[in-house]
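K.L.:
I need the structure of the sequence given here:
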Amino acid sequence: MTLTRHAQLVQSAVKRTSAHHLLPGQLNRSRYSSSAAYPERIAVVGGGISGLASAYFISKEFPKSKITIYEASNRLGGWIQSKHVDVPNGNVLFEAGPRTLRVAKNAAPTIHLIEELGLINDVIFTSKTSPAAQNRYIFYPDRLQKLPNKETGLLELLKLFSSGLLDGVLPSLLEFSRPQRPSNVDDETVESFLSRRFDKRVAQNLFSAVFHGIYAGDIKNLSAKTLLPLFWELERSHKSILRGFAAARNSAEAEKYQDFMTFQSPYDAAMERAMAEELKIPKDQDFAAKLKEASTFGFRGGMGQLIQHLEKALRANKNISIKLNQPVDHHQHMRALKGMDGDRVVLGTLQDKDQSIEPHSNAVAEKSDLVILSTIPKGFVVDDFATVMTVNLYYPNPDLLPVRGFGYLIPQSVAFHENPERALGVIFDSDAITGQDTVRGTKVTVMLGGHYWRDWQHYPTEEEGTTMARSLLERHLGIKETPVASYASLNRDCIPQYTPLYEERMRQYANTYLLEPYDGRVRIVGNQVNGVGINDCIQGAWFLALKLRGNGWKEKQRTGAERFFDNRPWQVVPVNRNHNNGSSA
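P.N.:
Alright, predicted model coming up:
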């Protein structure tokens, strides 16, 4: 599917908004009338990792500010949920959500946070040389195919080609000869883009599996401009992806740095420079050395341990209050309040989920100098979210898996009879991260649903999900044993789907619902803005707090969506300085 400039309403909003949004490093002379040195009251809507990290980093910038976190549910942490389960002779840890973090450029704020929270001694590492780091698989067409790594020989590559998994790779080498997309194409799907530039089989066999692992999404319905930004930019600027990389390799910068080169957006470059200047991490040299040798890392108590320590630090701050079971129907129950004593936002809060209030009710309204939205209601920017069921299984037999590695993903091209459960992939937890369990054994997580369950009215029960997961493991891996422990968790609408024209919708949203009504007093952060990985969300929270520093919180033309208004040319940078995606299953 190819999309052109027919959305006139969106386009006009983009034009209006582009003139009003500041880019990193630009000055804004329009300030609040208030002479306050810091925001007296700050509201953070949402108690997931983005909201908690935002509150934490903002409290460091403004230690005197009163910060209130509003969370609709009865717990903090969002989709991060670690569960300890008793098994014979000990206990094991099950993760219902993310379980590991990548050691990547955008992990710097996460590492900084870990150090400040005193979590270093509870960090566990997965070495770059471990099977989990070296061995990753794709199930195709009816068996596991080991993906190439540094040690892959010619024979293994020939086996991959003979399997059909790499069909379309060789024709893709002629990408430089393909015609450039028309200038009036604003966006298109990932499948459409990859089919044009490379080969449809590459999209269906390889990329669809990767996008299952990160977004639980359908490449026929995801935005190429948003999720393949480097490829998209290289086609625009150099008419070809391969030509673009060749230009980077032959650039003056390549000669200067004597390194492999790529392109990077100025916004990401500015954020990376800010991290290098602000975050002198890690301070602990032993921790730094271990990170250098690791591909991923996690915590002995699971990812939930990060939430526990973050919550403890926030509750220990007398200027921070946390309100659970307090949903905020923002936009409907928010309004601007302008007066001689400064501008504020009235935030209406619901006492419980079934209660409705008038937008201007003063009975449950609180005035804030600044509101941080770590969640955006469905339909404003993203109208499609993936629902995923994770099924954790534990077997006492430590030698149950036929292979060692991180796990495997299942592309959309696999026949239905090989994947009737509509699984996205399987994580070999007992290989992916070790040191969380008190007993040996085999631990796996099966991911079900995602885009396959779009528009479903009813989802499998925990018992049904566990049965489906066991059926899949028996067919794919030959595992017939009965697990001694299992846990199935249905995560409704857990991953936003960045569909085509997402960025234009974001600009329209920022202009219509943030900039015009609130003049910079409402900022956005979270997985609809910064990316779906934990590192992405923490980095976004850190950078948002940095931009509030000094009088930044008074800037009327900031919304947190500045990335989407930055149209400056991309620049050539060394690969080892390039911003990386820190998402991890």
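
K.L.:
contacts and neighbour counts: CA atoms only from here.
P.N.:
Noted.

K.L.:
Just give me how far whatever helix or strand residue 489 lives in sits from the chain centre.
P.N.:
Residue 489 is located in strand 485-496, with elements delineated by DSSP states H and E. The chain centre lies 16 Å from the centre of strand 485-496; the measure is Cα atoms, centre = their mean, to the nearest Å.

K.L.:
what comes up buried for it?
P.N.:
Buried residues in strand 485-496, defined by neighbour count with 16 or more other Cα atoms under 10 Å: 485, 486, 487, 488, 489, 490, 491, 494, 495, 496.

K.L.:
Let's see this one next, to set against the first:
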Amino acid sequence: MQGPLKSLAPNARVGVVGGGISGLTFSYFLAKLRPDVHVTVFESKPRTGGWIRSLDTQDNEGSPIMLEQGPRTLRGVSDGTVLMADILKDLKRHSLLQYVRKRSRANKKFLLDTNDQLVQVPNSLMSALRFCFNPMGKGVLSGYLGERFRSKDSRPPGGDESVHSFISRRTGNELVSTNLVSAVCHGIYADDVKKLSARKVMGKFMDYEAQYGSIIKGSKKVNSQNKKSLSASGLTPLISLYRDAFSKDKYELARLIRDFSKYPMIGLSGGLETFTRSLTQELDKWPNVNLELQRQVQSVSKDPLSNRITVKTTEGPPVGDFDHLRITTNPSTWKETGLFNDQLSQKLLQRPQSNTVLLVNYYWPHEDLLLKNQQGFGYLVPQNRKNPEQLLGIIFDSVIEKNYNAYYPGFTKDMFTGLSKRQEYTKLTVMLGGHYLKERHTVPTAEETILAAKQALHNHLGISQQPLDNGTWKFVVAQDCLPHFFVGYSQWKHQVEQEVLNKFAGHISLGGMGFARGPGVPDVVTDSFMDVYKMVQDSKA
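P.N.:
Next comes the predicted model:
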């Protein structure tokens, strides 16, 4: 959350740059809390939603299928997920909500070991024992047992270090980082564990070390405090603010928090894009919201007398007299588009970079090609192995979909009901590239990438050539979809926020994944709400 932001006068005009999940939710919260405010959303693409994309297409037999080409699940234990669920309820689309149980097969996660075998990430005593005897588990037990006794005095100067450096210090070895943590970083950030900022990615763990001398000690202490932070009504502090702002039923919100805390994953029937589509359709109806598609903002300027903001776009004349401008685009694109070329130093503009992910969807009807012991959410690939495919991980979409349960709050006595049994099929998403692409001068072609995906599915999962050659394949390049959180990113972020704040007198705020507290969709939604809440509350003061 950025601040202090300028409060909004009655009938203010607000511009929003970017029509992804961040821009849409910011617009929704603001336009609903302040119906007098007129909001204009500028989106460079012909559709909203950003990298949340649920592709409705057909398989090779002409049957309709849905393929996720971006995020597909939400964390159950998250304020942002509760906010999204409540928005769907307001839009009368809450019947789309689905959940995965903790004991479900879809909640089993795997890593790929050096022998191209899947090893389960521990979720029970037996799986923990098996993991410790696998080469992937080397260093985990000794690292865990000794972590609370290791000194914090070995911290490097400057307040930041790589994730690899931080984890290696706290566990007393490099194996935990290169085997386990690097795979997780592939799945979340598509990035190199040795170049990721620990302050940005694991800031709370660094704080635990500084305050309590240990990650484990700090985690136990904070978890105990968090349990006490729920109000008597069962709401978290942020959801309490949301309830007050929108006059919500506290019991319904408390029920969502209580129920979702039981589930590791929440999804939407029809794909995650049903949320952004529903939100777009709703905003399109509101008289105080204007959606401008295929209009990329090229530059921004401030009138020295009125302090109002003018934006120049690729289509049409400049649009001026904005009292506030919200920018949600990836900071790595600012230099190319020229957004802040006249306001920020070239040193600041040149620093941010992004990771590009190559996504390959595979579908095979009528048969589940995954073996019984392979049934799970999917697997991630650590950096400790040779990786000619430049593979980040593979998601087992068909396993997730078959293990979803419908969530209908208030509709039934038990509040839960199962989905009807689905036909057998195999649906997988192969993720490649990320930081590995920085070693290449060009992005691989669709043919090259699909061939690499086929090799991975054959070598790692044992899928035979016939279904691979005759299945349905889709390829998409998620260009610059994930910010690269380099060592020192938090300091860079603070400098940018301060310069924007000073030069635009609080009339511009920054959002999106590059400026949110965390990397997930719920984190971005939470960030949007908090900035809107602060602006609206300041207006009342």
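
K.L.:
that older thread, what is the corresponding segment of structure 2 for the strand holding residue 489 of structure 1?
P.N.:
The counterpart of strand 485-496 of structure 1 in structure 2, counting by TM-score structural alignment, spans residues 472-483.

K.L.:
how about the residue mapped onto residue 189 of structure 1 from structure 2, what does it touch?
P.N.:
For residue 189 of structure 1, the equivalent position in structure 2 is taken to be residue 162, counting by TM-score structural alignment. Under the criterion of Cα atoms under 8 Å, 6 or more residues apart in numbering, the contact list for residue 162 of structure 2 reads 193, 194, 195, 196, 197, 198, 487.

K.L.:
Residue in structure 1 paired with the fifth one?
P.N.:
For residue 197 of structure 2, the aligned position in structure 1 is residue 223, judged by TM-score structural alignment.

K.L.:
My guess is its match contacts residue 187. True?
P.N.:
Yes: under the criterion of Cα atoms under 8 Å, residue 223 of structure 1 lies in contact with residue 187, with a separation of 6.8 Å.

K.L.:
list the residues that contact both of these two?
P.N.:
Listed contacts common to residue 223 of structure 1 and residue 187 are 500, 501; contacts here mean Cα under 8 Å, 6+ apart.

K.L.:
and residue 220 of structure 2, how many neighbours does it have?
P.N.:
Other residues within reach of residue 220 of structure 2, judged by other Cα atoms under 10 Å, total 12.

K.L.:
cool, and residue 128 of structure 2?
P.N.:
Residues within reach of residue 128 of structure 2, counting by other Cα under 10 Å, total 16.

K.L.:
Give me the distance between it and residue 84 of structure 2.
P.N.:
Distance check for residue 128 of structure 2 against residue 84 of structure 2: by Cα to Cα, to the nearest Å, it reads 34 Å.

K.L.:
Same check on residue 257 of structure 2?
P.N.:
In this view, residue 257 of structure 2 and residue 84 of structure 2 are 12 Å apart by Cα to Cα.

K.L.:
what's the answer for residue 321 of structure 2, then?
P.N.:
Note on residue 321 of structure 2: its distance to residue 84 of structure 2, by Cα to Cα, is 31 Å.

K.L.:
higher neighbour count, those two?
P.N.:
Using other Cα under 10 Å, the more surrounded residue of residue 321 of structure 2 and residue 84 is residue 84, with 20 against 17.

K.L.:
which residues are contacting the top helix by length along structure 2?
P.N.:
Across structure 2, the longest stretch assigned as helix under DSSP state H is helix 521-540. Surrounding helix 521-540 of structure 2, the residues in contact under the criterion Cα under 8 Å, 6+ apart are 1-2, 5-9, 21-23, 25-26, 29-30, 33-34, 71, 74-75, 78-81, 83-84, 245, 511-513, 516-518.
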